[in-house]
Structures are given as structure tokens and as C-alpha cells.
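Chemist: Below are the sequence and a predicted model; questions follow.
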Amino acid sequence: MLSLLDTPKEPSTTPSSQSKHATSPHPKHPYGLAKGHGKKTHGPAKMFMGAPESQPQDSSAPTTASVTQPPSKRFVLLLSIQNYDLFKNIHGHQIAAIRSRVNVKTAVTPQQAISHFASPDLAGIYLTDPGVIYHAQIMNQLEQYVKTGGLLVVGGIFSSFIRMDDIDKFFATFGLPWKRGSYQRSTFYRNDHHDTVRKNPSLASNFTMKALHVKSLPVTAAMYTVEEEESSDESMFGEGEFFGRGKAEMKEFKAPVARTHVGDGYFGYIGDVNGEKEATNIVLSMLNLLDPPPPPPKPTSRKFIMILSFESAQNMEQHYSSFFTSLKSKVEVLHGLSNERVVDLLKSSDLVGIFVMSTSIMNDENAYLLSKLVEYSKGGGTLVFGGPFSSDITIYQMRPFFMDGWGLPWDMVCGTSKEVAANPNNELIKRNHSLLLKLYTKSLFITGMTPVSAVYTVRPPSHISSSVQLAPEAPIVYATVENGHIGFIGNFNLDKKETEIVLAMFQLLK
């Protein structure tokens, strides 16, 4: 294996058109990323970042005919503009694994790539080298493909051959703030909270590889991470500065494998440089080809609600055991689902409502899910926030979150114990006469809501004149948003009385 500053052996070449294309840099790149034109390079002339030693070259043109294809017309496109032969030599096992699950087509020229982008049978794109960054038309269409729902996986020899000055610009094309991180060998650990990981439990829990990391990304986007206290046994940056960057860079959060939403699609990155076998399953998982999806629910008229906690479902249900027991006595409760499964079930006519228990819904990784929840609630659904959400949300998050999503100018007042009275004008009180008329609660209070949306309001102190107008405060809110409803429970303990109110919001209180 070669370190960062090693110069790899050139792969043997043939007079094939692919070899000519791979060794001739594009004369002009509209993005300013043209290879070698007036740019000062660092270190050796050849900037192949840790590329593995070359293996015997197979000069055969790329083809999918050597393997019996599955009957489906769906296909994965291998986008290998720079050097398909080298990718095939190093990562041939990945090609075989993909072909065993879906048809594979290969594009080694810009024209071939563009001809496949609009195909309705395109299941995903595996970008195997950085050749595309020198072709503005491909970059523009690749960006649109992802943002309109496509799957893009960046891996193969990409991290070995991408120029240092180009990778940040590449990420920025997709609206990602990710930056080039350290280059090192470490043991990496699976992030079990990542949605792709939860959908693919067969992914390795940990493994060792040499990789180019990315940084400036949220933890929620990382599929694998290096433990904070672990010191790499083969750090390529050493103790001093490298390319003008010092030790402080290595202390930032970084990840060798990441995947996140970009628009309606997904962008995945794998920094592996040696073709580790564990990386193959990661590629498959990002292309939705690894573990089979859960079976569709059996036909039933059983109504259900979904609870989103983004944490261990078992731990959450233990902590709020009385709350979950009450819910399950009235309706089927689905908890711990993947984001994709939640989105799929939003269309079900048996869905009664959704209860959000965590501020993790605000994380970048969950932005697409949040947008679908907004659509669901405005379209006639019921979305309720409470439990740990109420204890964790900050004063700086409250107004932007509810204003941006639903146009609700809600602010918060620090939690305190107060006596509150039922609001007879609120529709929840009107249709549920069994709800208590008075409560004494320790809760987070909301201001800025319309008077009619407050389920309970603070009773003004007796020494305050009735002529003095005080801003209303409410520990529980149930507001109409277009055709649906938004609920908020300020008491994060979810006591018996709050549980009954949640049931009422979902029209389950009998």
C-alpha cells in the first residue's frame, strides 16, 4: 500500500480509446478545475492520493455481457470518465456484487453518461472517479438527477485521484458544506442512528480501512465514524502541518463514509482507497441493494400512529412506559421506523397521526422527512410534538422551526409551575368534555399562538386588574394549519393528564 506522498506505478496502457481519454486532460474546465493548467501542485508531480499499487491491466472494453443479467430493466450506471480500467482492476469485486443484484451499464465518455441520465430505468449512479468535474454539462445534469430523487454514490478511485483543491468545490456543487478532511488508516464504527444503517443491519459494526475523510458535516450524515479518543496508527498528516493545515484540523469531527439527502435524492461518499471488502456492502446499501426492504404491512383496517424519537425505541418506551401503554391500548403504535418507511406510510388511510418526541427532526439528515411531515399536516394530518422535544428545544429554535414549517409565530417561556384553565373556545375542549377544566402543571409555555388554539391558558394572578392585557401563555396548543392540525405538549413528563390530551388530539379519547 502507498502512503499519501507515494507515487503509484502507472497502469499499463493500451491504444484503446478509453486509455487515450483517461490520459488526456480536458483542455478547459468551466468550473476552474482543469487538471494541471497553471496550478501549483504540492509534493510529487503525480497527485494520486494513496492509490493502491496497480494490478495487471485488462484492456478489454467495459461490458456488461460477461455476467448473466437479472430480468429487470432497472440498472446502475458506473460513471467512469477518467479511468475505468484501473477502477475495474481494484474494485472488480464491487462490480460483481452490483451485477448480482441489478443490471449494470458503464459510461466512459460524457456522451454515454448523458444518454443514460434520463432513462426511467436508472436505479442509481456509482461515480467511480473524479473525471466528471472537468465536464460542466455532466456536473449540471448529475446535480439535477440527485435533487430530483436520484441516488448518487461517490467512491471507487474517486478519493485517490481527486485533486486537493477540487474536492470542496465538488461537494459545493450539490449544496453540501463538506470539506476535505484527514487521510489516514483507522478503525471505524457504525453509526446505528443513521437511517441507511438502520435499514441495512448486515453492515459491518466496525472495520479498519485507509480513507480520505470529509469534515464540516453533521454527525447525523456519518454512516461510520472514528471514535474521538482513538489515535490513528497511520496518520498521513503526522504531528506537523501538511499543506498549510495543522493538528487542529484532525480534532474536528470527520467521517470516512457519509450519506445525506440532497433535494429529493441521496448523496453518498465513501473515502476508501484500497477497495476494502467492507466497502462493497456500503456501496450496495447506498444503492438500496444490500438488505431487502421490510415486507409491506398486512392488509388490515387497524388504525395506527407513528412515533418519531430517533433514539433507541426500547429505551424510549421504557422511560415513557405509561404513555406507550395508554397509546397501545387504543391504537397500533409504530416506533423506530426508518425515515423512508415513515414517508411511505404517510399515505396510508389508516394513519391516525404522528407524535414527534425529539428535536433531532431539525437535523440536516432529517430535512427531507420534515418536509414530508409539513405536507402531511397541511394536507389533513395531525402532527403532535411533546415529550423530550419540549425539554430539548431552545428559545432560539422554537420560533424559526414552527414559523418556517407552518407559519406559526410561536415563542417559548421557560418552564415553570402554573395553574391553567381550559379554553372553552378551543375545538379540542369542545369535543372532549371529559378533559379536566383546570390543571396545575410544570411545563414549557407557548406564546404567540392565536387565542383559539390554546387548549389551556394561564389564569392571571388575582392581584392583576382585568383591564390589564397580558400576552396569553399556554402549556398545550392545538392549532389548525390549512387542512390539518399541529399539537404541542409542554410538559415533557407526559403524565396521565397530558396522555389523555394526546389521545384527544388523535381523536382516540373515548
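Modeler: Good, I have the coordinates.
Chemist: going forward, measure contacts between C-alpha atoms and count neighbours the same way
Modeler: Noted.
Chemist: Residue 78 and residue 429, how far apart?
Modeler: In this structure, residue 78 and residue 429 are 59 Å apart, going by CA to CA, to the nearest Å.
Chemist: Kindly report the same for residue 204.
Modeler: 51 Å.
Chemist: ditto for residue 118
Modeler: With distances taken as CA to CA, residue 118 is found 53 Å from residue 429.
Chemist: Which of those two has more residues huddled nearby?
Modeler: Each of residue 118 and residue 429 had its neighbours counted (other CA atoms under 10 Å), and the higher figure belongs to residue 429 (20 against 11).
Chemist: doesn't that one fall inside a helix?
Modeler: Yes: remark: residue 429 belongs to a helix, assigned using DSSP: H, G, I helix; E, B strand; the rest coil.
Chemist: this is the other structure I want to compare:
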Amino acid sequence: MASPAKPSILLLSLAMQPFLDDSYSSLFDQISSKATLKRAKSASGALTYLSTNVPRAIIATDEGLTESSNSPVLEKVLSYVRDGGLLLIGLHFPNFVTMDAFDSFFQRLGLPWKRGDYHRTTFCFNNSATLPGSLSAAAFPGPYSMKVLHVKNARAEEKIYVPVPEAMTQSMVFPPEFVDRTQAAIVDSKIGEGYLVYDGNVNPEEEQIGVILALCGL
């Protein structure tokens, strides 16, 4: 009996940095072991792929979707999400997106999310989060340390990873301070029949791989 076909995952790298693959080689290797990994580095390539394919998930690896020149791709991706797809925005996105572009991008998507604080602390899974598909808390790693570009103004049920109680900033340079626990590291929102996820982790972390694999249904 033939093995079932692997699901497809699309890496949308419209503003790709040359060191992306080196930084996230472990993540990409683990995705490739469970799915067929495709990549689009141009608007035309993305539109061509999405015109004939419906991937399990799209991972926007950078800030390319915030650029006006890529508006046709954004509209195509949003149509995919509304029809039940998953768009995960992260990896190099929080490193390279500007404050204004961050806020205006999510405003364009109808979300009140704003760019929040930037620091490292320990986060835990929010058991009140609304998750894509049939996912449960058991699929996600326990508390772990992340350096993140936080999101402000997310609703309680949109927050997937939040600072642990009494969380303090973690820095080799600055003294620890209590963090704003109303902000979140990883958030999601239902759009139509699908989901948009923002992952604010700016460094490759082993636990991040587990989070992304879980969100992609892998």
C-alpha cells in the first residue's frame, strides 16, 4: 500500500536574508522530515504556487508581506486563510519589521495588535488560548525562555504564550525588571475559517521548533 502523501508547507520568503537557512536549519530539517517543504522568494513565485496548491500552512519568514509591492500576495494569502488555511508569521519577521510597518500591517488585517516590548523572559502556554484545528495544550512545550518582540492589545483567548507569573526580564547587561504580563510572545486570531499566528521569538530556540510543528499540525 502506498504511503499517504506528505502535507505541504510553504515558506514565504519575500525579503529573505542570506543567513535564514543557517539560522533555522534545524527547524527546516524537522519540517522536511514530516512534510514537503516549498519556498517562494518572489511575488510571482508565490502567486503561481498558490494558484494551484493549498499547503497545510504558510510560514512567512520575514517582513515581505508588509511591503506594498507585495499586496497581491497578501491578498492571495488572506484568501487562503479565510478558506481554512494557516498563516504563521515569524522567524525573521520580528527582527526586521519596523514599528510603523508592524502596527499598520496588523491594522490592515483588522487586528488591534501593536508592537510591544522587546526583551527576554520566561513564557508559558496559556490554557485559555483558542487554537487552530483540534490542537490541545499537550502538543506544546512547557515554560521556556524566549527573546521576543511582544504583541500588545491581543485578546485573552488570542494569547498562546504569555509571561510566567512574576516574570522578570533576563539580560546580561541590564538589571532584571518585572515584565508587562498583558503582552504576549505568540498570539493567534481566527480569520474566516482559518488562523493567523504571530511568533515573536527572535532567536532559534529548540522549543520554538516544537511550537511551530504543533501549529502546523506536524
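Modeler: Right, received. Where do you want to start? These numbers come from a predicted model, not from an experiment.
Chemist: Which helix or strand lies directly C-terminal to the longest strand seen in the second structure?
Modeler: Longest among the strand segments of the second structure by residue count, using DSSP state E, is strand 114-125. Next along the chain after strand 114-125 of the second structure, taking DSSP states H and E as the criterion, comes strand 144-152.
Chemist: Identify the residue range in the first structure corresponding to that following strand.
Modeler: Strand 144-152 of the second structure corresponds to residues 207-215 in the first structure, going by TM-score structural alignment.
Chemist: Mean distance between the matching stretch and the second structure after superposition?
Modeler: For stretch 207-215 of the first structure, the mean distance to aligned residues of the second structure following superposition is 0.6 Å (mean CA distance after the TM-score superposition for the first structure).
Chemist: And that stretch, what's buried?
Modeler: Within stretch 207-215 of the first structure, the residues that count as buried by 16 or more other CA atoms under 10 Å are 209, 210, 211, 212, 213, 214, 215.
Chemist: Now the counterpart of residue 24 of the second structure in the first structure: closest residue in space, sequence neighbours ignored.
Modeler: When the two structures are superposed using TM-score structural alignment, residue 24 of the second structure falls opposite residue 91 in the first structure. Of all residues not flanking residue 91 of the first structure in the chain, residue 275 sits nearest, at 5.6 Å (CA to CA, 6 or more residues apart in numbering).
Chemist: and the one you found, how many neighbours?
Modeler: Other residues near residue 275 of the first structure number 22, with proximity taken as other CA under 10 Å.
Chemist: Map it across to the second structure for me.
Modeler: Alignment note (TM-score structural alignment): residue 275 of the first structure maps to residue 204 of the second structure.
Chemist: Contacts only, for its match.
Modeler: Remark: with contacts taken as CA atoms under 8 Å, 6 or more residues apart in numbering, residue 204 of the second structure is in contact with 23, 24, 91.
Chemist: The helix ranked longest in the first structure packs against which elements?
Modeler: Looking only at the first structure and at elements set by DSSP state H, the helix with the highest residue count is helix 84-99. The contact analysis (3 or more CA pairs under 8 Å, 6 or more residues apart in numbering; DSSP states H and E) places helix 84-99 of the first structure against helix 277-286.
Chemist: how far apart are the helix it packs on and its match in the second structure?
Modeler: Here helix 277-286 of the first structure is compared with the second structure after superposition; its mean distance to the aligned residues, by mean CA distance after the TM-score superposition for the first structure, is 1.0 Å.
Chemist: And the next helix or strand after that helix, what does it pack against?
Modeler: Of the helices and strands lying after helix 277-286 of the first structure in sequence (DSSP H and E), the nearest is strand 304-308. In terms of contacts (3+ CA pairs under 8 Å, 6+ apart), strand 304-308 of the first structure is packed against strand 332-335, strand 351-356.
Chemist: how about the helix or strand following strand 304-308 of the first structure, aligned to which bit of the second structure?
Modeler: Next along the chain after strand 304-308 of the first structure, taking DSSP H and E as the criterion, comes helix 313-319. Helix 313-319 of the first structure corresponds to no residue of the second structure when matched by TM-score structural alignment.
Chemist: Buried by neighbour count: which residues of helix 313-319 of the first structure qualify?
Modeler: Within helix 313-319 of the first structure, the residues that qualify as buried are residue 316, counting by 16+ other CA under 10 Å.
Chemist: I'd like the next helix or strand past that helix.
Modeler: Next in sequence after helix 313-319 of the first structure, counting helices and strands by DSSP H and E, comes helix 321-328.
Chemist: which helices and strands sit right next to that following helix?
Modeler: For helix 321-328 of the first structure, the helices and strands in contact under the criterion 3+ CA pairs under 8 Å, 6+ apart are helix 496-505.
Chemist: counterpart of the helix it packs on in the second structure, which residues?
Modeler: The alignment of helix 496-505 of the first structure onto the second structure (TM-score structural alignment) covers no residues at all.
Chemist: quick one, what contacts residue 81 of the second structure?
Modeler: For residue 81 of the second structure, the contacting residues are 87, 191, 192, 193, 194, 195, 196, by CA under 8 Å, 6+ apart.
Chemist: Quick check on those residues: which are buried?
Modeler: Of the contacts of residue 81 of the second structure, these count as buried by 16+ other CA under 10 Å: 87, 191, 194, 195, 196.
Chemist: pretty sure the last one belongs to a strand, no?
Modeler: This means residue 196 of the second structure. Yes: using three-state DSSP, the assignment for residue 196 of the second structure is a strand.
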